[in-house]
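Undergrad: next come a sequence and a model predicted from it.
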Amino acid sequence: MSFWWFLLLSVIKIAVVLIILLTAVAYTVLLERKVVGRIQNRWGPSRVGPFGLLQPLADGIKLFLKEDLIPTSVYKPLFIISPIIALACALISISVVPFGKEITYKGVDLFNIANVNIGLLVILGVTSVGVYGIALSGWSSNNKYSLLGALRSSAQLISYELALGLALVGVVLRTGSLNLNKIVDLQAAHGLLSWNFFGGFQFVAFFIYLMAAYAETNRAPFDLPEAESELTAGYHTEYSSMKFAMFFMAEYANMITVSCVATLLFFGGWSSPFGSLFPSFGPVLDALLPVLWFVLKVFLFLFLYIWVRGTLPRFRYDQLMSFGWKFLLPLAIANIVVTSFWLGLRAPLQ
């Protein structure tokens, strides 16, 4: 395959994934407003387009047309670059996620932008850098509420990043790889009985991951960095127009990434819950069905995110830190010990 074919197909893949991701971000916002509206016994957006389906477009146009205000006392270079860092990290992390079976055309995998051996580490590393956008935005805003929100976010990320990373060690021990494609392939043999959540007995690790992921993405009940009742809007108090929209997009893109990782590591990724129970449906359907399974699982995780926001109250900050350090972290370490012991006992039998 020539370099130009590789470059062309790679650019097309990146463009398609970016368009789908940004569209998904817009309609995840609509889904959240609709679902929370129903939970609170109201309609949610219903005026713009049929059933309110054009509301994300109207919101986008409004944010583009709003005046971009920059307070006089801010440190301008960091104030401007902070939302760019947050959004860039949120978009880059999706590049190593495999969306379907490995199907190649002219040597290029169609359903994966970058298949790297340390894909899981890449996601953890890139998402960790995203907190710099929040921290710098709070400091550069020269606003006490923004600074408090940024400090909370930094402390929250450090606290829960440990538990999140340790929760994934059990999956890595079981699969023996950091390659996301290999992790999914090892869960695809016997349907849901092969998934790490069921067959791998990693349900404790999953719940640790889920709790830590809520805190990492600053979502309820761990949305302390932007607690409206305490900090006005937290780290993005001074932002308006598209800079505010970029923080908003980064938050929802991170939600989608977290849902993708949970699907890949614990619920078989693109694999069917029925395994090889059903025969082949032809080459086209065999290529598209895994993508549909993947999208369905990610959608269920996003729905869970929204459901939790609509039903659980916000933690106090001392409760948040205590929960991370005194409960999740020891539980994650215990899960690694038990998983290692279990794998060690099984090893001679294989």
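TA: Noted; the coordinates are in hand. Fair warning: this is a prediction, and the values are worked out from it, not measured in the lab. Residues are numbered from 1 along each chain as shown.

Undergrad: from here on, contacts and neighbour counts on C-alpha atoms
TA: Fine.

Undergrad: burial count for residue 331?
TA: Applying other C-alpha atoms under 10 Å, we find 19 residues neighbouring residue 331.

Undergrad: for it, give me its contacts.
TA: Shown in contact with residue 331 (C-alpha atoms under 8 Å, 6 or more residues apart in numbering): residue 208.

Undergrad: if we go to 7 Å?
TA: Counting by C-alpha atoms under 7 Å, 6 or more residues apart in numbering, residue 331 makes contact with nothing.

Undergrad: ditto for residue 297
TA: residue 263.

Undergrad: could you do the one 5 residues further on as well?
TA: Counting by C-alpha under 7 Å, 6+ apart, residue 302 makes contact with residue 259.

Undergrad: ok, residue 277 - how many residues close by?
TA: 10.

Undergrad: sec struct for it, please.
TA: Under DSSP: H, G, I helix; E, B strand; the rest coil, residue 277 falls in the coil class.

Undergrad: here's the one I want to compare it with:
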Amino acid sequence: MSVGYLASDSLLGYVLAALVHIALIINIVAVGALVFIWLERKISGRIQDRLGPTRVGGKFGWLQTLADGLKLITKEDLMPAGADGLLFKIAPYVSFCAAIAAYLAIPFAGGDHPFAALRVNSGIFFVLAVLGLEVFGTILAGYSSASKWSLFGAMREAAQVVSYEVPIGMCAVVPVLLVGSLDLVYIGDMQAGLFTNWLVFNDPFTFIAFWVYFTCALASVNRAPFDLAEAESELVAGFHTEYSGLRWSFFFMAEYGSMFSVSLLAAILFLGGWNGPLPVTEWLGLTGEVGTLSWYLGSLIGAANLIGKATFGVCVMMWIRWTLPRLRIDQVMATCLKYCTPIAATMFLGAVLWQYNLPHRNFFGLSDRPAATYAVSEGWELEKAKAEQEKALLEQDIEGAEQSENLDETVESRTAEAVVKTVALRGGN
């Protein structure tokens, strides 16, 4: 539910509703970071043929991350002697705020009243722009630490994030092209029905664009094999070498929060969003009026679908980290400039041509979509017909205005002639 739906007509109600959403988002990021840290430890243990956490919180180590968090809180907060105090202190919070601000525009369920703090018409660009601000915290941390290793790590991440924003943006525009809207809620609702309606299966170009997006997302959130900003073998610990205690944990939470947000965005753009592989909510009739029990159940099922897809994406990122070796900085930049950017541009043009030549068929060769969705081509035809109708009305208005102007000129000329004749007659008399 959006802020506007929860809030009353008063300013106080709106502010309270906004504070509730902010508290929920902060808790989602913080608790999600705890869960993902534990999950990564278990995944890395499985890949390396070991058990991982097994002692704190039962045999599965459920409370190991919480214990580590308490240890970080109690650690001494150190700052180098030559560091810029103000910038050094605010850098972790800049990264963390950018990571959580992206969740403001991410909907967790669709419909007229989506589960989102804010419904932004240009939600895709809002999320990508806010996530791009996270690098400012890294730059501040590297600059203010008075350490060459921190500065080198910050410079690496700045170059990497700025470079990979280009192919990410082009891949994100492909679903926008197919749907005709920047609204994440509308994009998710357009993929209702069977999994064949997911945009990743719309055409081969969108399918490849999804994998290019995921690859570039790894680089944008500084995950292996693109984690050059904190390469231990070269830069000690990278941009956060001089950080300790609670401030260091904010960088950690920002990283895992960004991983989850880019996975959520990938799920909405390409993998059906909150729609499952089968339209279970439609079959069970969980699409009632807003505020009813069936509506709440349907929205919760949709949110569970979206969170499950995003969690799977995060697990794939962890799997890649513990499988592939770290690249060199020249290889990272070459991957972006020589491969990801040209491929993303080609996929964008290919999706345009596919949509123009085969607007009624997707990757499976299906020509019709369920009644729950609207075919993209039909939307384009409606928009075209609407534009032609508006053009015809505009031409009629222009023609009518010209006729009216001609009529006015005729009346004025005849009136002038009558005045001249009247004056002439009076002069003759």
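TA: That came through fine. Model, not experiment: these values are computed from the prediction.

Undergrad: any idea how far residue 31 of structure 2 is from the counterpart of residue 262 of structure 1 in structure 2?
TA: Taking TM-score structural alignment, the alignment pairs residue 262 of structure 1 with residue 266 from structure 2. Shown here: residue 266 of structure 2 relative to residue 31 of structure 2, a distance of 21 Å by C-alpha to C-alpha, to the nearest Å.

Undergrad: who has more neighbours out of these two?
TA: The neighbour comparison of residue 266 of structure 2 against residue 31 (other C-alpha under 10 Å) goes to residue 266, with 23 against 15.

Undergrad: how much space between that one and residue 314 of structure 2?
TA: From residue 266 of structure 2 to residue 314 of structure 2 the distance is 11 Å (C-alpha to C-alpha).

Undergrad: which part of structure 2 lines up with stretch 204-219 of structure 1?
TA: Counting by TM-score structural alignment, stretch 204-219 of structure 1 corresponds to 208-223 in structure 2.

Undergrad: show me what that stretch is in contact with.
TA: Outside stretch 208-223 of structure 2, the residues touching it (C-alpha under 7 Å, 6+ apart) are 161, 164, 168, 171, 200, 226, 255, 258-259, 262, 270, 321, 340, 344, 347.

Undergrad: same thing with stretch 15-27 of structure 2?
TA: Taking C-alpha under 7 Å, 6+ apart as the rule, stretch 15-27 of structure 2 contacts 3, 6-7, 100, 103, 117.

Undergrad: same check on stretch 144-155 of structure 2?
TA: Against stretch 144-155 of structure 2 from outside (C-alpha under 7 Å, 6+ apart): 80, 82-84, 87-88, 138-139, 142-143, 229-230, 235-236, 238-242.

Undergrad: sort out which of those are in helices and list them.
TA: Judged by DSSP state H, the contacts of stretch 144-155 of structure 2 include 87-88, 138-139, 142-143, 235 as members of helices.

Undergrad: let me know the closest of the residues you listed to residue 298 of structure 2.
TA: Residue 298 of structure 2 lies nearest to residue 138 out of those, by C-alpha to C-alpha, at 40.0 Å.

Undergrad: counterpart of the closest one over in structure 1?
TA: Under TM-score structural alignment, residue 138 of structure 2 pairs with residue 134 in structure 1.

Undergrad: now the strands for the stretch 51-200 of structure 1?
TA: 104-105, 108-109 (DSSP state E, counting those that start in this stretch).

Undergrad: any idea which helix is longest in structure 1?
TA: helix 3-39.

Undergrad: before we move on, the earlier item: what's the most distant pair in the contacts of stretch 208-223 of structure 2?
TA: 255 and 347 (28.5 Å).

Undergrad: which of the two has more neighbours?
TA: The neighbour comparison of residue 255 of structure 2 against residue 347 (other C-alpha under 10 Å) goes to residue 347, with 24 against 20.

Undergrad: can you tell me what that one aligns to in structure 1?
TA: Per TM-score structural alignment, residue 347 of structure 2 is aligned with residue 335.

Undergrad: nearest residue to the corresponding residue of structure 1 for residue 90 of structure 2 in space, please, no chain neighbours.
TA: Matched to structure 1 by TM-score structural alignment, residue 90 of structure 2 sits across from residue 81. Closest residue in space to residue 81 of structure 1, ignoring its immediate chain neighbours: residue 133 at 7.7 Å, by C-alpha to C-alpha, 6 or more residues apart in numbering.

Undergrad: next: residue 105 of structure 2.
TA: That would be residue 118: by C-alpha to C-alpha, 6+ apart, it lies 5.3 Å from residue 105 of structure 2.

Undergrad: re the thing from before, just the buried ones from the contacts of stretch 144-155 of structure 2?
TA: 83-84, 87-88, 138-139, 142-143, 229-230, 235, 238-242 (16 or more other C-alpha atoms under 10 Å).

Undergrad: residue 279 of structure 2: neighbour count?
TA: Neighbours of residue 279 of structure 2 using other C-alpha under 10 Å come to 14.

Undergrad: now for it: what does it line up with in structure 1?
TA: Match for residue 279 of structure 2 (TM-score structural alignment): residue 275.

Undergrad: what do we get in structure 2 for residue 307 of structure 1?
TA: Checking TM-score structural alignment: residue 307 of structure 1 goes with residue 319.

Undergrad: typo on my end, residue 163 of structure 1
TA: That one, residue 163 of structure 1, aligns with residue 167 by TM-score structural alignment.

Undergrad: residue 172 of structure 1 reaches residue 178, doesn't it?
TA: Yes: with contact defined as C-alpha atoms under 7 Å, residue 172 of structure 1 counts as touching residue 178 (6.4 Å).

Undergrad: returning to what we had before: and the longest helix of structure 1, which residues are buried?
TA: Result for helix 3-39 of structure 1 [16+ other C-alpha under 10 Å]: buried residues 9-10, 13, 17-18, 21-22, 24-36.

Undergrad: surely residue 45 of structure 1 and residue 52 touch.
TA: Yes: taking contacts as C-alpha under 7 Å, residue 45 of structure 1 lies within contact range of residue 52: 5.2 Å.

Undergrad: these two: which is more packed in?
TA: Comparing residue 45 of structure 1 with residue 52 by neighbour count (other C-alpha under 10 Å), the higher total belongs to residue 45, at 18 against 15.

Undergrad: what do we get in structure 2 for the more buried one?
TA: Aligned partner of residue 45 of structure 1 by TM-score structural alignment: residue 53.
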